[in-house]
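>>> below are the sequence and a predicted model; questions follow.
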Amino acid sequence: MDNHTPAPAPAPRWRRWLRRLAMLPLAFVVVTVSQVAMLRFVDPPVSAFMLARQAEAWGQGQWDFRVAYAWRDLEAISPHLPLAVIAAEDQRFASHRGFDLDAIEKALANNARGKRVRGASTISQQVAKNLFLWRGRSWLRKGLEAWYTVLIEALWPKRRILEMHVNVAEFGDGIYGAQAAARSYWRKDAGKLSMAESARLAAVLPAPRRYSASHPGPYVQRRATWIQRQMRQLGGQDYLRRLD
């Protein structure tokens, strides 16, 4: 008499695939949270935008093209530059949690009236996009940007967000970060950037491949002058100390 219990039948293949698919959201959360948590302490050797720009250049046959990038801690960068980018792009940086709801509401109202499309992207959102994502306006990219922004604000202090921004932002075609910009344009280190130079760098951020910080046209000059006024109104370097 055979006393062996028959082995259970294997689960249908579709159920096995269903279980695997159900694990994907958890895997996504684990991977992305780990990414952001690690970068709170580790300086990135490269960003998604840098890789995309290098690939674009090689795809066009520009084999000698090299992205310019050199990390500098926030303490090694002139305080004029982080203050300038806050004045230019995100004056509520210290108080919001990644999304400036007032700016979003104004942008939607402005766009609804048929005026020029106006964005409301915060510094945290720009870090999320530049560091992890790609150029474009798809809903998928915007959703991922929002997710990474939430993680960045939850896991990083404000000073780390600002430090990351001034290191990975593009200040010219293939020129990323304060040190590369200072060396490329004025042959100096990022710690020696003047208030005027910092304002010009911040002025080109909406379109760093169209405008030049080293040879500013009328638009960049006007915007840089406005940025310097805003820097003074924010309280100068005392504003940065409040981020501690």
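Now that the structure is in, tell me what you want to look at. Residues are numbered from 1 along each chain as shown.

>>> C-alpha only now, for contacts and for neighbours.
Fine.

>>> just how off-centre is stretch 83-90 within its chain?
How far stretch 83-90 lies from its chain's middle: 14 Å, per Cα atoms, centre = their mean, to the nearest Å.

>>> cool, stretch 55-72 as well?
From the chain centre to the centre of stretch 55-72 is a distance of 19 Å (Cα atoms, centre = their mean).

>>> stretch 49-67 too?
That offset, for stretch 49-67, works out to 19 Å (Cα atoms, centre = their mean).

>>> and stretch 221-232, by the same measure?
Here the centre of stretch 221-232 is set off from its chain's centre by 22 Å, with Cα atoms, centre = their mean.

>>> equivalent analysis for stretch 102-119, please.
22 Å.

>>> now the end-to-end length of stretch 167-176.
End-to-end distance of stretch 167-176 (Cα to Cα, to the nearest Å): 7 Å.

>>> contacts for that stretch, please.
Residues from elsewhere that reach stretch 167-176 (Cα atoms under 8 Å, 6 or more residues apart in numbering): 47, 50, 53-54, 66-72, 127, 130-131, 177-179, 181, 184, 201-202, 204-205, 208-209, 211-213.

>>> of these, which belong to helices?
Among the contacts of stretch 167-176, the members falling in helices (DSSP state H) are 50, 53-54, 127, 130-131, 178-179, 181, 184, 201-202.

>>> and the comparison structure, right after this:
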Amino acid sequence: MKRHALRLLAVLALAVLCLQLWFAGRIALMNVLAPQSTSFQRSEALRLLKDKQQVAWAQAWVDDERLPRTLKRAVIASEDDGFAAHGGVDWEALQGAWKKNEKAQARVEARGRGVAKVIGGSTITQQLAKNLFLSSERTLLRKGQELALTLMLETLLSKQRILEIYLNSVEWGEGLFGAQAAARHYFRTDVSRLGAFEAARLAVMLPAPKRFERQPGSPYVMGRAALIMGRMNSAQLP
């Protein structure tokens, strides 16, 4: 019985190792090949097909040299101001988010109603790892896999390539993916021609694109974009 259990554990360990090697191989190929789609995009396509019986989709890859520095700075300033320096995980940001979530949950429990708003502390690399390969479920196992994928991305790809893939695959609205599609949809222009304020407005939308796409010119988006513009010059590019 004990020997059978040890064999089972060995098989499971080998399966996990093979899966990690498969992930590593996929990521290594991204140095020369852009990903055709992400796990999140595929799940969104299935959801749209199921809910609306059609898939309205917009995405167009743009190489790094055509992605404006203003957009890169705006996204880094808004989403992950330590992107160029950290190794994939910003532990201080995670700790800060944890404390804020605990306080929010305590306020909800004190009122006896409502739902606490969850604040994330994920870096750009963590977001890319999740979008590329994982589901949206929140489990310790999935979080552990996300961490492993994050470290693989940081090890096997340059920061420039990570940011390039992120900006070309991240969601900017329902069925709207990548900076080029977002620039054309919201501003009727090529992404390379985005001004600083336009770039800041797109960056502000990233945490909740489906919500902000209904009112991309709302007072909140405009006000937050102005704040991001003030931080853009100090955002460090990789």
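Looks like it came in fine. Because the structure is a prediction, the values reported are computed rather than measured.

>>> any idea what the TM-score comes out to?
Once superposed, the chains reach a TM-score of 0.87 (TM-score structural alignment, normalised by the length of the second structure), with 225 aligned residues with a Cα RMSD of 2.2 Å.

>>> re earlier: of the ones in helices among the contacts of stretch 167-176 of the first structure, buried ones?
50, 53-54, 127, 130-131, 178-179, 181, 201-202 (16 or more other Cα atoms under 10 Å).

>>> which one among those residues gets closest to Gln91 of the first structure?
Comparing these against Gln91 of the first structure with Cα to Cα picks out Ala202 as the nearest, at 12.9 Å.

>>> from Trp226 of the first structure, how far out is the closest residue to the closest one other than its chain neighbours?
Once flanking residues are discounted, Ala202 of the first structure sits nearest to Val85: 5.1 Å by Cα to Cα, 6 or more residues apart in numbering. To Trp226 of the first structure, Val85 of the first structure is 12 Å away according to Cα to Cα.

>>> which one's more surrounded, these two?
Taking neighbours as other Cα atoms under 10 Å, Val85 of the first structure and Trp226 compare with Val85 leading, 24 against 15.

>>> that one matches what in the second structure?
Using TM-score structural alignment, the equivalent of Val85 of the first structure in the second structure is Val75.

>>> ok, now which ones touch that match?
Residues in contact with Val75 of the second structure (Cα under 8 Å, 6+ apart) are 200, 203-204.

>>> which parts of the first structure are strands?
Under the criterion DSSP state E, the first structure contains strands at 68-69, 170-172, 175-176.

>>> just put these in TSV and tack on mean neighbour count and distance to Val42 of the first structure.
Below are these laid out as TSV (neighbours: other Cα atoms under 10 Å; distance: least, Cα to Cα, whole Å):
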stretch	mean neighbour count	distance to Val42 of the first structure
strand 68-69	20	16
strand 170-172	26	20
strand 175-176	25	18
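
>>> give me the nearest residue to Arg161 of the second structure, chain neighbours excluded.
Nearest to Arg161 of the second structure is Asn31, by Cα to Cα, 6+ apart, at 7.3 Å.

>>> wait, the one you found sits on Lys159?
No: counting by Cα atoms under 8 Å, Asn31 of the second structure stays clear of Lys159, with 11.2 Å between them.

>>> who has more neighbours, the two?
Legend: neighbour count by other Cα under 10 Å for Asn31 of the second structure and Lys159, higher for Lys159 (19 against 14).

>>> could I get the contacting residues of the more buried one?
By Cα under 8 Å, 6+ apart, the contact set of Lys159 of the second structure is 84, 238.
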